[in-house]
Structure formats: structure tokens, C-alpha cells
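Peer 1: mind looking at a prediction? Sequence and model below.
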Amino acid sequence: MAKAAPVHPKRVLLLVGAHKTASTHLQRAIAAQKDVLRELGIGVLEPNDVRRFLAPLSYLLRDYGWRRELTHLAVASAGAVCGFAPETLVVMDENILGATEPRMLWSDDGRFYPWGPGRTARTAELFPRSEISVGLALRDLGTFLPSAYGEAIRNGALRTWEGWLGGIDPTGLRWSPTAKALSDAVAPAPLTVWRFEDYPQIAPVVLDRLLGENAAARIPLPPEPQRVGLSADAIGAVRRHLEAGGDPGDRGALERAMRQHPRGPDAPGFRPFNSATLEWLTEAYRQDVDAIAALPRTTVLAP
């Protein structure tokens, strides 16, 4: 007897980040309530699930186009990981957009995640019978870029702030081209956007909007940040290591810097911008969010 085809989810929600926007906090809150969400027909794929199962299939789709076979495998993999055939599938991984390495984070024309829209669209294509929606969080560049820099050296080679920027003018970077390209890539799927700065107040609204009414009542939020960034003193220790000719691949140097200079109330994060630049970036961010709110099929959530 032939094996029955896997049941496609009716809806697929792609939570694609961005990095350093409390994405881990939101992901862990949702993942912690998998059993509760299962009662509602909602299945959850955490970042490691996405990286082990869906990402390789999306790469094969890009390179070989085996659409029928790969969509079958994607749906079957999602059902196997969830342990049931979900009516709604939540796919959570900011690495769908890219990474905090410069070549993945921005393009020469000032657009964030230049490959992100295509990567998101291919992930959506793995579920051709499902209604797709996408969730995206943004952050003021004055704090996003230093935080992304810290994340980059935690996950890759050590480098200075200037070395990480690689000569790019951070004041020329914008979110709105990325949001437009993402919306166009997944059309006609709706795009829901929120600001990191609003997240502490708006998290219940985000949950209800994306997962359905009263979802927030079923998903208590952890009280603390889930991935604390590096302190300015730790960044300074990394710089001294590199300027002294230290190996950029020495992970021990970073671990020692983090251990000796932990982030805390008296040890603030890295702040490379002066007050005038911060004000300029904040105003540019406000205009950028207004431009995103005017995009078709796009909703910007507010407190």
C-alpha cells in the first residue's frame, strides 16, 4: 500500500528576525509553550530545526529546483519534528535572512540582508499549499549595528569595529529597501513589522497578530533578555588583543574578555557613535519606518 502524502499546513508563519531585535526572547517564549500550542493545532520549528531540515532543502530548491520532491520532504520533516500534522506551522530563525557577517548583512548599495528576500521566498516555496505570512522586527541603527558587531565576533573571526564595517558608511544603511524587497519576494503574503524599541510593550500584540487572538494569554514572556551583548570593556579587550598582533581566530581571547568584563548595570554596551550621529540615525529610522508602513501588504505594529 502506498504511503499517504504528508498533510500540508494551512498556514505557515515565518519569523525571520532580524538579528539582535529580541528574536531569541520571542523564539524561546513560543518554543516553551509547544504543548499548549499543539492543542490549538500550532506546530513550532525552532532555529536548530530550521537549520537542520528546512535550510538544506531550500538550498537544493535554489540549486536544482526539485520542487515536488523538496516540498514533500519539507512538509514531512515539519510533521516529524512537531510530532503531528499542524494546521499552523511557525518557522523561527533569523538566519533565514542571513547573518551578521558583513557580506551577509548589507550590500554596497546600503540594503540590509541582500540575500534575505530570496532566502525567505525559497523557504516559503517549500510550503506551496499553505498561506504564508512573515514577521520582521527592526531596530534603530545606533544600537543595532554595535550589537550586530558584537554578535559577529562572537560567531566568527575577531575584528575591530572599523574592520567589521569595512569602510561602509553606516549612516547610509536603511531598512526600507529590505522590507520592500522582502514583501515583493513573498507576495501576496502579508508582512508584519515591529520595532525592537517597542517590543517590551508590544510583545503580546505581536503574538496575537501572528499566532491568533488570545495567543499572548497562552505564552508567558521570559522576564530577562535571552542573549546579553558584549560590554564596551570586553570590546576594548578584543581591540587590544588584535592591535597587539593577536590571532583573530583565538576564541579564548573573546571568552576571557567576556568573563573579565561582563555586561551589567555598571558595564554598558559598546557605543561607537557620538550623540549627533545617534540623533541623526534615530530620525532616519523614524522616516524609514514610515516608509515601510506605506508599503503594500505591510503592517507596522505600534504600542
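Peer 2: Good, I have the coordinates.
Peer 1: going forward, measure contacts and count neighbours with C-alpha atoms only.
Peer 2: OK.
Peer 1: and for the host helix or strand of Arg28, what's in contact with it?
Peer 2: Secondary structure from DSSP states H and E places Arg28 in helix 23-31. Identification of contacts with helix 23-31 by C-alpha atoms under 8 Å, 6 or more residues apart in numbering yields 17, 44, 46, 92, 94, 137, 219-222, 225-227.
Peer 1: tell me where the stretch 151-300 of the chain has helices.
Peer 2: 161-165, 176-186, 199-211, 215-218, 232-243, 251-260, 275-293 (DSSP state H, counting those that start in this stretch).
Peer 1: out of the ones you listed, indicate the one that is most buried.
Peer 2: helix 176-186 (a mean of 21; mean count of other C-alpha atoms under 10 Å).
Peer 1: tilt between that helix and helix 275-293?
Peer 2: Interaxial angle, helix 176-186 versus helix 275-293 (axes from the mean of the first three to the mean of the last three C-alpha atoms, to 10 degrees): 30 degrees.
Peer 1: helices or strands up against helix 176-186?
Peer 2: Other elements packing on helix 176-186 under the criterion 3 or more C-alpha pairs under 8 Å, 6 or more residues apart in numbering; DSSP states H and E are helix 116-125, helix 275-293.
Peer 1: re earlier: nearest to Trp115, of the helices of the stretch 151-300 of the chain?
Peer 2: Counting by C-alpha to C-alpha, Trp115 lies closest to helix 176-186 out of the helices of the stretch 151-300 of the chain; the figure is 9.5 Å.
Peer 1: report the distance from the closest one to the chain centre.
Peer 2: Helix 176-186 sits 15 Å away from the centroid of its parent chain (C-alpha atoms, centre = their mean, to the nearest Å).
Peer 1: show me where the stretch 1-150 of the chain has its helices.
Peer 2: 23-31, 34-39, 47-49, 55-64, 67-82, 102-105, 116-125, 141-155.
Peer 1: ok, structure two:
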Amino acid sequence: MQLLFHTGAHFTEEERLMRSLLKNKDSFGAHGVAVPGPGKYRKLLRQTMEAMDFSEPAAQARDVLLDAILDSATADRVILSDSDFFGPVRGALRREVIYPNAPKRMAQMAEIFQADEIELFMAVKNPATFLPAAYQRSDAEDLSEFTGGIDPRTVRWSDMVLRIREAVPHVSITLWCSEDSPLIWPEIIREMGRIDPAEDIVGGYDLLGEIMAPEGMTRFRAFLDKHPTMTEIQRRRAMVAFLDKFALDEAIEEVLDMPGWTDALVDEMTKAYDDDVFAITRMPGVQVISP
């Protein structure tokens, strides 16, 4: 069985993706892909991993979990999604790395599901916007406590990816930049379901609709109807063209409110993030979805 775990750096994007996946639940099911509701497994998986901090999993743990998750149904591929899979956001930055528990969590899942083919799908995000969002959701009394006093320019997603690769080298990893999500949403959904690019999906433009004016979305959909044979690259170019004219600035711009941060610092962090993503694209066993 193929078992896909999805988590993300954008705390609300994960829930949007879950909704998009559930919209395609029936069509995915016809291909042997199960999209169980998160209420069936999130608490159960967290409890299982917490118990594994103290003892080995029972021999029948895999079968028990899958029975609960699938509710006696059968599937060749199962998609599980949880923004807190690597731990709560308040602990997103510890010991100078992003999600320090990520390698351990993946190793635990690999131990339970050792007979299955495991994949990890995850969005990364510019630390210049990720850290402020995580800080706002943390219980840290001040910025220094949250960051541990480290230079934010040194925060790298590639460090986390390398540690996961070392812990579970047999697990394939698919990443994308949260900033690109509106343009690649259909491909993310298809990749997760292993659905043919030519097959229709539901909700492929949900994220685009959140950052584009209604008039723009109406015209964009009309444009797609008139050009049904466009390639994925052509569709993305069309998205960019319509966004240039109809984008909602308030939906795209993110307000950064971090004590002591300057525009120059944010620019440096953004440049480092771009370089970091490029480094990730060169890692073996890692696929990066990009526009």
C-alpha cells in the first residue's frame, strides 16, 4: 500500500488542501485512492506517536490503525493530512532548526508502516513570513524566547529535509513553495492522488479564487472553456496574466510585524530562501513542484 503523509508550513493552506482533496474523494476512490476524513486519524496518529516515545508499537499496530482509518474499506493509496504532523506550531522552531521532531515522526511512521510505501508531501514557506506567523501562534513571551536568539537569516528548510532524508532515506519527499500554491494547486492535487494530468479534478482553482477578484475568475474560467486543450504550462501562464490584472492586493500582501526586523533583513531572508529552495531541488529523492 502507498501511504502519503501531508503537512505544511502554511497553517491554513493545509486545511484548504484537505477540503480540495475531499471534493475529489469519490473520483479518487475509483482509482483506488482513499481520502479519509481527518477526524478518523489525526488524534489517533498523534496518540500513537506519543506512545512510541516510551515504548515500541504493538505488532498489530499497523492493521489496527488502517482498520480505523479506512473503516473496513480497501485502497491502494491512502492520503493523510495534518498541519501538526511534525508537532504544534508553537514548537516550529527549536534548537535552531525548523520542526526538529520531523525526522523522529517520519521514522516512527516508517516503523509502523514498514511494509508500505511511504511518501511525504509538504509546503515550505519564506522564513520571513513563516516565522512571524509561527511566533504569533506560539506561547513565547518574546521573540528571543521563540527564536532562541538565532539569526533568522540562518533558518533553512533544507536542514529539515536533510535530517528527514537521513532518518528515512527510503521515503520519497515532494515539496513546493507555499507562495506558488495558487498557480500549482491542480498539479499538487493530481500528484497526491497520482491522477493523470488530463483528468478533470474538482477545486483546482480554489486557491486562485481567494486572491483574484470575482470578475477575474469569471473571465479566467471563460478563457479556459474556450481553450480546453491548453497544456499545464499554458494554463499557468494564463493564471499569471489574469492575476496581473485582477489580483486582490490585500489577499496577496502579508503584514510582517516582528520586533527589530527591517526591510533589509527581510530582503536578505528572502534571498536566502530562494537559494535554499534551489538547493532542495538538487537533493536526491526530493521532488519540487514549481510553476
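Peer 2: Yep, that arrived. Just so it is clear, the model here is predicted, and its values are computed rather than measured.
Peer 1: returning to that earlier point: which one of the helices of the stretch 151-300 of structure 1 lies nearest to Glu87 of structure 1?
Peer 2: helix 199-211 (11.5 Å).
Peer 1: what span of structure 2 is the helix holding Arg28 of structure 1 aligned with?
Peer 2: Counting by TM-score structural alignment, helix 23-31 of structure 1 lines up with residues 14-22 of structure 2.
Peer 1: what's the mean distance for the helix holding Arg28 of structure 1 versus structure 2?
Peer 2: Averaged over the aligned pairs, helix 23-31 of structure 1 sits 1.5 Å from structure 2 after superposition, using mean C-alpha distance after the TM-score superposition for structure 1.
Peer 1: and that helix, what's buried?
Peer 2: Ser23, Thr24, His25, Leu26, Gln27, Arg28, Ala29, Ile30, Ala31 (16 or more other C-alpha atoms under 10 Å).
Peer 1: quick revisit: chain center to the match of helix 23-31 of structure 1, what's the gap?
Peer 2: Mean-position distance between stretch 14-22 of structure 2 and its chain equals 11 Å (C-alpha atoms, centre = their mean).
Peer 1: how about stretch 203-221 of structure 1?
Peer 2: Relative to its chain's centre, stretch 203-221 of structure 1 lies at 18 Å (C-alpha atoms, centre = their mean).
Peer 1: top strand in structure 1 by residue count?
Peer 2: Of all the elements of type strand in structure 1, the one with the most residues (DSSP state E) is strand 131-138.
Peer 1: tell me which of the helices of the stretch 1-150 of structure 1 is the most buried.
Peer 2: Comparing those by mean count of other C-alpha under 10 Å gives helix 116-125 as most buried, with a mean of 22.
Peer 1: where in structure 2 does that one align, residue-wise?
Peer 2: Taking TM-score structural alignment, helix 116-125 of structure 1 hits residues 102-111 over in structure 2.
Peer 1: contact partners of that stretch?
Peer 2: 49, 52, 85-87, 118, 160, 163-168.
Peer 1: ok, these vs Glu232 of structure 2, which is closest?
Peer 2: Ile118 (27.1 Å).
Peer 1: now the closest one: how far from Pro152 of structure 2?
Peer 2: Distance, Ile118 of structure 2 to Pro152 of structure 2, using C-alpha to C-alpha, to the nearest Å: 32 Å.
Peer 1: with distance to Tyr199 of structure 1 added, can I get the helices and strands packed on helix 176-186 of structure 1 in JSON lines?
Peer 2: Converted to JSON lines, those look like this (distance: least, C-alpha to C-alpha, whole Å):
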{"stretch": "helix 116-125", "distance to Tyr199 of structure 1": "22"}
{"stretch": "helix 275-293", "distance to Tyr199 of structure 1": "15"}
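Peer 1: and these: which comes nearest Arg174 of structure 1?
Peer 2: helix 275-293 (6.9 Å).
Peer 1: about what we covered before: can you put the helices of the stretch 1-150 of structure 1 in TSV and add distance to Pro200 of structure 1?
Peer 2: Below are the helices of the stretch 1-150 of structure 1 laid out as TSV (distance: least, C-alpha to C-alpha, whole Å):
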stretch	distance to Pro200 of structure 1
helix 23-31	11
helix 34-39	22
helix 47-49	22
helix 55-64	30
helix 67-82	29
helix 102-105	25
helix 116-125	26
helix 141-155	16
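Peer 1: alignment lookup: Ala234 of structure 1 to structure 2.
Peer 2: For Ala234 of structure 1, no residue is aligned by TM-score structural alignment.
Peer 1: distance of Ala234 of structure 1 relative to Glu255 of structure 1?
Peer 2: With C-alpha to C-alpha as the criterion, Ala234 of structure 1 and Glu255 of structure 1 are 9 Å apart.
Peer 1: next: Pro170 of structure 1.
Peer 2: 28 Å.
Peer 1: same question for His25 of structure 1.
Peer 2: Taking C-alpha to C-alpha, one finds His25 of structure 1 at 23 Å from Glu255 of structure 1.
Peer 1: same deal with Arg122 of structure 1?
Peer 2: Taking C-alpha to C-alpha, one finds Arg122 of structure 1 at 36 Å from Glu255 of structure 1.
Peer 1: sorry, back to before: what's the angle from the longest strand of structure 1 to helix 176-186?
Peer 2: Going by the same axes, to 10 degrees, strand 131-138 of structure 1 is angled at 170 degrees with respect to helix 176-186.
Peer 1: strand 131-138 of structure 1 versus helix 199-211: what angle between them?
Peer 2: 170 degrees.
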